[in-house]
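Enquirer: pasting a predicted model and its sequence here:
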Amino acid sequence: MPPAHPFDTSWLRDCDSEDKLREECGVFGVINVAEAASFVALGLHALQHRGQEAGGIVCHDAEQGFNSARRFGYVRDNFTKQSVMETLPGPIAVGHVRYSTTGGKAPQIRDVQPFFGEFAMGGAAIAHNGNITNADALRRELIERGSIFQSSSDSECIIHLMARSLQRTIPDRMEDALRRVEGAFSVVAMTRTKLIGVRDPLGVRPLVLGQIGEGWVLSSETCALDIIGAKYVREVSPGEMVVITADGVESRYPFRPQKSRFCIFEHVYFSRPDSIIGGRSVYETRRQIGVELAREAPVEADLVCPVPDSGTPAAIGFAHESGIPYSMGIVRNQYMGRTFIEPTEQIRNMGVRLKLNVNRALIEGKRVILVDDSVVRGTTSRKIREMILEAGAAEVHFRIASPPTAWPCFYGVDTPQREKLLAATMSEEEMREHLNVDSLKFISLDGLYRAVGEAEGRNVACPQYCDACFSGEYPVEPSDQIEKGFELKAAE
């Protein structure tokens, strides 16, 4: 359907949405700073790439109590308005940006986080990045015991589990609740006087701690600390809970210790290239992926071109290692946002061409290597190949900066059903024929591990990261999905 008004370009963001894996959420919180909600709005703006469907902020002020604002759309369009920010006073606030994972496809304002609950000992707001893999079972149990759910989000289970806990404090109730939860979670929560951050025992999703003056910050990524001038302190460890007050940071470890399985796709695509993960620059990791890819899959060509913007660092690394010139053969239109009249079906079908344009003067007559971060369904790759050939390229070679994506993610990433993943039903050669390119090569899983700093590659017996979308080896059994008929990879 066409958008409701002529400046709504959500159709364009979604036209090839199933051809990229999408991180589903970003979380941010601050304590002990004046006008905390304004800092949260800036932090969410820096995390916008992690969720562009909606955002929300909850704050607390001694005089006005808890206040909240939840809106659809970009942070810049909602939380830069003085009329909104004036309703969010106080020295403590948490915020959330989202795409939807669980719940219905049609967005509902009731699903927009942070979620708020009023307990006997006071109110609490919770923002969750990740996905609860036993949420269906928990929801059934809670409803049978009288809980009334207001949203379709799996995250609301945490609030109801806290409400049923017999512990005396909100942090203790949160511990109690999260021990029942399976899957992946990075949680930023707040009470009237406390900012709380928790990561699941495997540390699948990211969470970092920062400091600004006398205040403290929790964020999904370090790039959001930079925008408010906060100093990066450290990562919240897998399985750790930090409880922050005006007096400082208290650390707890409420879960049984497990070996970390951080999401390796954060290095490949999800995180911003100016963020730091595990003490390592995301940009440098992606450049090194390109280096490894050039070593594993060399090809004679005239130009190395990124598919912007996510393929750029890997393309730079590939060009440097191969000695083939780097070129901006495809240019992204950065100013699509508010220029179109209501699109006709013909315009909607142009999709990728409205976002990307081929630099014909560079491409014509050349053998071109296109470097992209991933191939999911292949629809965008086919359209880009057509554009390159129409511009007069002599050959088109795809080099992909991740292994074939053959399995869905159940830990907070929007992934098509397995049968819609190109690599789930085709070999590499079959994918090459489907995309109709001269060659197609993916980085190996070992090569990806080397690029992220694991010199010996992947430990087959005990992988260092969560790489289930490539390997089919899920560190936490997706029990809800299995109940619905999903079949795990057969043991080899």
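Expert: Yep, that arrived.
Enquirer: when you work out contacts or count neighbours from here on, use the C-alpha atoms and nothing else.
Expert: Noted.
Enquirer: the helices in the stretch 101-250 of the chain, which residues?
Expert: Taking DSSP state H, counting those that start in this stretch as the criterion, the stretch 101-250 of the chain contains helices spanning 135-144, 156-164, 170-178, 223-227.
Enquirer: now for those helices, which one comes closest to Arg110?
Expert: If you check each of the helices of the stretch 101-250 of the chain against Arg110 by CA to CA, helix 156-164 wins as the nearest, at 10.5 Å.
Enquirer: here's the one I want to compare it with:
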Amino acid sequence: MYEMDYKWKEECGVYGVYSRTENVSEMTYFGLYALQHRGQESAGIALTDGAWMDVTRGMGLVNEVFRHQLPHMENQYIAIGHVRYSTTGSSLLANTQPLMVNYAGGKIALAHNGNLTNAAEIRHGLEQEGTIFQTSIDSEVFVNLIARSRKETIEERIIESLKKIKGAYCLTIMTENKLIGARDPQGFRPLCLGKLDDGTWILSSETCGLDVNDAEFVRDIKPGEMVVIDDDGVKSYMFGEGEKLASCVFEYIYFARPDSVIDGQSVHAARFKMGRILARESKFEGDIVISVPDSGTTAATGYAYEAGLPFVEGLIKNRYIGRTFIKPTQKARDTAVKLKLNAIRSVVEGKRVIMVDDSIVRGTTSGKIVRMLRAAGAKAVYMCVSSPPIGYPCFYGIDTSIRKELIAATKSVEEIREYIGADGLHFLSIEGLKQCVDCVHADDMCYACFNSAYPVAQGEKPAGDSKYVFEQRKC
């Protein structure tokens, strides 16, 4: 079967609430709803009342998993939540999060966003020592390392474990009496801290998760930092200082919600500026600017503003389609695109159309959209992309592990233009992109998907050329 997906897949979203006064289950549910864009395969919430701990997980969207009722526990005061897109391990119920385990030190639940580059090595070593794994996800190595640690406190156990891990991770961890958040030393993925006036504390992958619960943004969790929240407030522990920072630039291009602020940078402002610089670089002569909704919209408005052209709605998105599986025939694939997008003839007919999108991955869907616009009467179609060409896979929490599937890995910009059938094609330059995220130092970002400069120590191989690395081993 053919799945109609043409964007890079999101990683995951994590959430956590500590409160003696609020309904932590409900707040976590709302937070996951706000983070739904970060993962649509599964969702889960874990709760504790200080003695008991329970987790509810399921496949599907947040409202589908909790369609009947929210998890409930008398005197609940800590909760963590997770929305998932699988980047390691199949999309199965067994691989949903939060993970919950009992061990000698008590109970622990954990939710993870990111991808570990040495998970296979660690897992193999643990298995050789007799450890049993219940899932095929890299996140499970965390709970096993924590459980096997001989350190006295949970803080020491976690820090000892984190120092053995390499790659991308933001974590929310729950014990019977603490909410803990941690961000990897290079800061690949975002995590922030918020609070309410009544002493409630919140951890969220993005600030939009704070806004939905009327929480005040306190600060971003620093790369290499662990925060521990209990009745005494928030304590900070730095465990990974001195590493080169490498925040994912694609959070600003595509992944994060436009209303979020990450490491001091407004996502909306960054995307708007990407559009403005695209207009300066491309200099296409057109009559109207349209976007591929919704991820290209902010950049398209920036392009129109800079070029002095009208921004119009030339493509309509069916927001109720969900995931669509169809037979792999050309006619059926074209129909799948029409199920999701349709051109407005009265807007594009007879016009030179400048179409803005955030990225081109395989190029197949871009070509179908160009053909759709031509069929609706567009006089010319120029495509502008608010990211540089994606020529290399990501190993830090994005599902693009096979380079040959990336069109920019095998074709030049001119060849891509011919392949999609556009009259013109321009990708934002890396130099232009660096100007757009102006609140984060350019050297503190990861651009590996564009230039193969992976922020991994020499000699290391990013684990898992396939997301199914733990499911394809011979017995």
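Expert: Nice, I can see it. Being a predicted model, the structure only gives us computed values, none of them experimental.
Enquirer: could I get the helices of the stretch 101-250 of the first structure as JSON lines with distance to Ile276 of the first structure and mean neighbour count?
Expert: What follows is the helices of the stretch 101-250 of the first structure, written out as JSON lines (distance: least, CA to CA, whole Å; neighbours: other CA atoms under 10 Å):
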{"stretch": "helix 135-144", "distance to Ile276 of the first structure": "31", "mean neighbour count": "16"}
{"stretch": "helix 156-164", "distance to Ile276 of the first structure": "29", "mean neighbour count": "21"}
{"stretch": "helix 170-178", "distance to Ile276 of the first structure": "27", "mean neighbour count": "20"}
{"stretch": "helix 223-227", "distance to Ile276 of the first structure": "8", "mean neighbour count": "21"}
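Enquirer: check contacts around the residue lying farthest from the centre of the second structure.
Expert: Most distant from the centre of the second structure: Gly350, at 38.2 Å, with distances by CA atoms, centre = their mean. Neighbouring residues of Gly350 of the second structure by CA atoms under 8 Å, 6 or more residues apart in numbering: Gly377, Ala378, Lys379.
Enquirer: which residue in the first structure lines up with the second one?
Expert: Taking TM-score structural alignment, the alignment pairs Ala378 of the second structure with Ala393 from the first structure.
Enquirer: counterpart of Leu193 of the second structure in the first structure?
Expert: So, by TM-score structural alignment, Leu193 of the second structure is matched to Leu209.
Enquirer: that should have said Glu414 of the second structure, apologies.
Expert: Matched by TM-score structural alignment, Glu414 of the second structure corresponds to Glu429 in the first structure.
Enquirer: nearest residue to that match other than its sequence neighbours?
Expert: Closest residue to Glu429 of the first structure apart from its sequence neighbours, by CA to CA, 6 or more residues apart in numbering: Leu440 at 7.6 Å.
Enquirer: contact partners for Ser402 of the first structure?
Expert: Going by CA under 8 Å, 6+ apart, the list of residues near Ser402 of the first structure reads Val268, Asp373, Ser374, Phe442, Ile443, Ser444, Leu445, Leu448.
Enquirer: next, count neighbours for the equivalent of the second one over in the second structure.
Expert: When the structures are aligned by TM-score structural alignment, the residue of the second structure matched to Asp373 of the first structure is Asp358. For Asp358 of the second structure, the neighbour count with other CA atoms under 10 Å is 29.
Enquirer: isn't Asp358 of the second structure right next to Tyr254, touching?
Expert: Yes - the criterion here is CA atoms under 8 Å, and Asp358 of the second structure meets it with Tyr254 at 6.5 Å.
Enquirer: ok, and the closest non-adjacent residue to Gly240 of the second structure?
Expert: Once flanking residues are discounted, Gly240 of the second structure sits nearest to Gly224: 4.1 Å by CA to CA, 6+ apart.
Enquirer: what's the match for that neighbour in the first structure?
Expert: By TM-score structural alignment, Gly224 of the second structure lines up with Gly239.
Enquirer: so how far is Gly197 of the first structure from its match?
Expert: Plainly put, Gly239 of the first structure is 10 Å away from Gly197 of the first structure if you go by CA to CA, to the nearest Å.
Enquirer: now do Gly43 of the first structure
Expert: Counting by CA to CA - Gly43 of the first structure and Gly197 of the first structure are separated by 16 Å.
Enquirer: same deal with Asp176 of the first structure?
Expert: Counting by CA to CA - Asp176 of the first structure and Gly197 of the first structure are separated by 15 Å.
Enquirer: SS state for the match of Ala378 of the second structure?
Expert: Under DSSP: H, G, I helix; E, B strand; the rest coil, Ala393 of the first structure falls in the coil class.
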